[in-house]
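Colleague: Here's my sequence, what's the structure:
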Amino acid sequence: MSEVLHLANARLVLSDRVMTGHIMIIDGRIVAIVEGDRVPSGAVDCKGDYVMPGLVELHTDNLERHIEPRPKVDWPHLPALLAHDAELASTGITTVFDALRVGSIHSAKSGYGEYARKLADELLDARAAGHFKISHFLHLRAEICSETLLEEMAAFGPKDRVGIVSLMDHTPGQRQFRDLTALKNYVAKKRGMNDADFVEHVENLKQLQTKYGAVHEKGAVREAQRYGAVIASHDDTTADQVAASAANGVDFAEFPTTREAAAACRAHGIAVMMGAPNLIRGGSHSGNVAAWELAHAQMLNILSSDYVPAALLMSAFQLAEIWDNLPAAIACVTQTPAKAVGLSDRGRLEEGLRGDVIRVRTVGQTPLLRGVWSRGARVA
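Modeller: Now for the predicted structure:
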């Protein structure tokens, strides 16, 4: 028998408007969207709640948090993967690009080892076995300041569901960490460094950038093209850096750190992603440009939960307040990120698309998630 999900008397968030109506999903696909408040026999009465597409997350550190819940604490990978998957489902995310670092440093005390290929294999095996609630793709974070970037990227190929390669240059003194105090606070807490360790860490990264930066950047772009992945820049700060990103074929910019960089992205036709926590908190924890400032300037296209999965839905409703336009705000967490990575089968409520939907009620200005369905099957 066919699997049927029928949600009625709902405020359907379409691409261009909010419409009271009902939506039917059969065998994982949207088959009907009908206007009106009638509740057909057998349908779920949503009692005026919003029904909108499932959220699409392009950049999240959440999986790494589950496999290493504390510094130097390794957690079993399959339970970590399942917990990560369930957590995202519980926040309304139905498609995720799991960020895995590629590029390791073995020559320094502050270095870090290789893990991405092994974890990717475990993730893909779990997906193939049907263990996940939601849809998973890979996002490889290509660390330019590393020793083994190209060797690690060579281990991946077109069959690995690598949808995004982001170019990460964490050289101290530029981009996200122009302020070395902010960098010191971040790495000291994460890796337990003392002052001498930090000085050594900074010098080592600068040397790696000098030695490998240009060849790693070119090689990472080449590998992304081999995978068929979209390329993202990370922490662009100046117009010149954005121009270099455009030359590399970058499709979207993760967290530009200045208004200048965001404006340059717009001029080059590069979509701008900002962090949902930045928007909710009213500013960047690193002292970079505030997401609300770019939103008011119409220079924000995509939101990412970054390090707080539950922030994605909350930030979309906050953005709706800024723009006084709920469909446009919801598009920043559904339609626009899906389009940025070439996923044309989701991100919108339209007949024929995947039945990834969420039901939301608002309590004051806070969205309350009432149900999550992936391909029409309830997952939260």
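Colleague: use CA for all of it now, contacts and neighbours both
Modeller: OK.
Colleague: by contact count, what packs against the helix or strand containing D85?
Modeller: Using DSSP states H and E, D85 sits in helix 77-90. Helices and strands touching helix 77-90, by 3 or more C-alpha pairs under 8 Å, 6 or more residues apart in numbering; DSSP states H and E, are helix 62-67, helix 116-128.
Colleague: Count the neighbours of L167 for me.
Modeller: Using other C-alpha atoms under 10 Å, L167 is surrounded by 26 other residues.
Colleague: any idea which element it lies in?
Modeller: Secondary structure (DSSP H and E) places L167 in strand 162-168.
Colleague: Next, the angle from that strand to helix 116-128.
Modeller: Interaxial angle, strand 162-168 versus helix 116-128 (axes from the mean of the first three to the mean of the last three C-alpha atoms, to 10 degrees): 150 degrees.
Colleague: so G219 makes contact with E152?
Modeller: No: contact between G219 and E152 fails when scored by C-alpha atoms under 8 Å: they sit 11.3 Å apart.
Colleague: just checking, what packs against the longest helix anywhere in the chain?
Modeller: Across the chain, the longest stretch assigned as helix under DSSP state H is helix 195-227. Secondary-structure packing of helix 195-227 (3+ C-alpha pairs under 8 Å, 6+ apart): helix 149-154, strand 162-168, strand 230-234.
Colleague: another one to check against the first:
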Amino acid sequence: MTHKIFSRHIVTPDRVHAGHVILDGDTILAVEPAERAAANAFDCGDDLLIPGLVDIHTDNLEKHYQPRPGALWDALGAALAHDGQCITAGITTVFDSLALHGQKDGLDRGDALGPMIEAVDRAGDEGLLRAEHLLHLRCEVTNPRLADLIAPHIENPRLRLMSVMDHTPGQRQTANLDRLKDRMARRGASPDEMELLLADRTSWRDSAVAPENRAHVVALAHEHAIPLMSHDDESIAHVEESHDDGCIAAEFPVTLAAARTAKNYGMMTVMGGPNFVRGGSHSGNLGARECAAEGLLDILASDYVPLSMLRAAFQLTEAPFGWSLPAAIATVARNPARITGLTDRGDIAPGQRADLVQVHRAPGGWPVPRAVWVRGRRAA
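Modeller: Next comes the predicted model:
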């Protein structure tokens, strides 16, 4: 059964125009020019109609699983809350990005990994989720438990992305130790607590496990045909290593030199939506706006604020950037879809999956999702 959605501003891959998007079940059948809505069409009026967003990096599930330090929430309830926040932000495909790291605010991420993955699996099996949830394992190469943490999940059909990262203090994301200590102090850590934490994290780096772990993750990604990204590359040498490992993208590079090198190697650059919206990195590293100004920004991810993706994409169309709407929307839809092998979504075009978002431009510039369709069905 076919039905139509009308908008005066349909954002297709190469232009913005008025017309109907004709849906046949879960697929876009055609995009037809029209000046007014047909009698049987869903009428978006002057609101924009864009493809559903594809978020390849979000910490949002973990935030709902532990909403406050030391306070764990029911895992299924966390999955449902996370899903609701994503779908109402226009995110129709979300990669739940789980860190195979140590402690964070009292949460043992190794212990939390299984319950979070099982909760999303169960919610999906029971038809409780509105967005499509895939899995992104963020592999901390210095973690002595890394291989054991990955093993139970490597055959999970939702596992569609992996990344290698190293958060040892003193390099990459936390090259500036004074800045790191300042952030820890604002969280209430005492000087003694800071030194203990830094010593614990640094001790991982001193072991011989990091090179072995990285090689293991790279081998697994290739063996299972899972796209692989690098995280927080700081130097040209970091990017060269990532390229040699077969990484398809530099995720959150912390310097312009790293971002430029990734571009030269044909790797895409992923930056955080909150970084762009706030006007800078909370950790003082490379700004997403600076990356965009240099022509190095390919993909925006929500990182820790789901609604930031849409806001950042629309900011790209404003001064001083002046991107076209199709180019801006591609950073949150087509580009992240294609880089992860999802060729069936990310564009409003015949044959694509009918994942769509009606977006209203509120006074002050904030884009507000008013309706969301996933596989042709209204989800929000």
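Colleague: what's the TM between chain one and chain two?
Modeller: The TM-score (TM-score structural alignment, normalised by the length of the first structure) is 0.94; 375 aligned residues with a C-alpha RMSD of 1.9 Å.
Colleague: hmm, back to that, contacts for whichever helix or strand comes after the strand holding L167 of the first structure, please.
Modeller: Next along the chain after strand 162-168 of the first structure, taking DSSP H and E as the criterion, comes helix 180-191. With contacts defined as C-alpha atoms under 8 Å, 6 or more residues apart in numbering, helix 180-191 of the first structure is touched by 71, 110, 172-173, 177, 193-194, 198, 286.
Colleague: For I28 of the second structure, see how far away G351 of the second structure is.
Modeller: 5 Å (C-alpha to C-alpha, to the nearest Å).
Colleague: Leaving out the residues flanking it, which one is nearest to T336 of the first structure?
Modeller: Closest residue in space to T336 of the first structure, ignoring its immediate chain neighbours: I302 at 6.3 Å, by C-alpha to C-alpha, 6 or more residues apart in numbering.
Colleague: Just give the number of residues close to that neighbour.
Modeller: For I302 of the first structure, using other C-alpha under 10 Å, the count is 30.
Colleague: Map it across to the second structure for me.
Modeller: Aligned counterpart of I302 of the first structure in the second structure: I299 (TM-score structural alignment).
Colleague: I'd say its match and A328 touch.
Modeller: No: under the criterion of C-alpha under 8 Å, I299 of the second structure is not in contact with A328, lying 9.3 Å apart.
Colleague: What's the match for A244 of the first structure in the second structure?
Modeller: So A244 of the first structure corresponds to E241, using TM-score structural alignment.
Colleague: List the contacts of the helix or strand its match falls within.
Modeller: Using DSSP H and E, the element containing E241 of the second structure is helix 236-244. Helix 236-244 of the second structure has contacts (C-alpha under 8 Å, 6+ apart) with 229-230, 233, 250, 257-258, 261-262, 265, 267.
Colleague: Farthest-apart pair in those, please.
Modeller: Comparing all pairs in these by C-alpha to C-alpha, the longest separation belongs to M229 and A257, at 17.4 Å.
Colleague: what number of residues lie near the aligned residue in the first structure for A41 of the second structure?
Modeller: Matched across to the first structure, A41 of the second structure falls on A43, judged by TM-score structural alignment. Neighbour count of A43 of the first structure, defined by other C-alpha under 10 Å: 17.
Colleague: now M165 of the second structure
Modeller: Counted by other C-alpha under 10 Å, the residues lying close to M165 of the second structure total 23.
Colleague: got the contact list for the counterpart of it in the first structure?
Modeller: Under the alignment by TM-score structural alignment, M165 of the second structure pairs with M168 in the first structure. M168 of the first structure makes contacts with 141-144, 233-235, as judged by C-alpha under 8 Å, 6+ apart.
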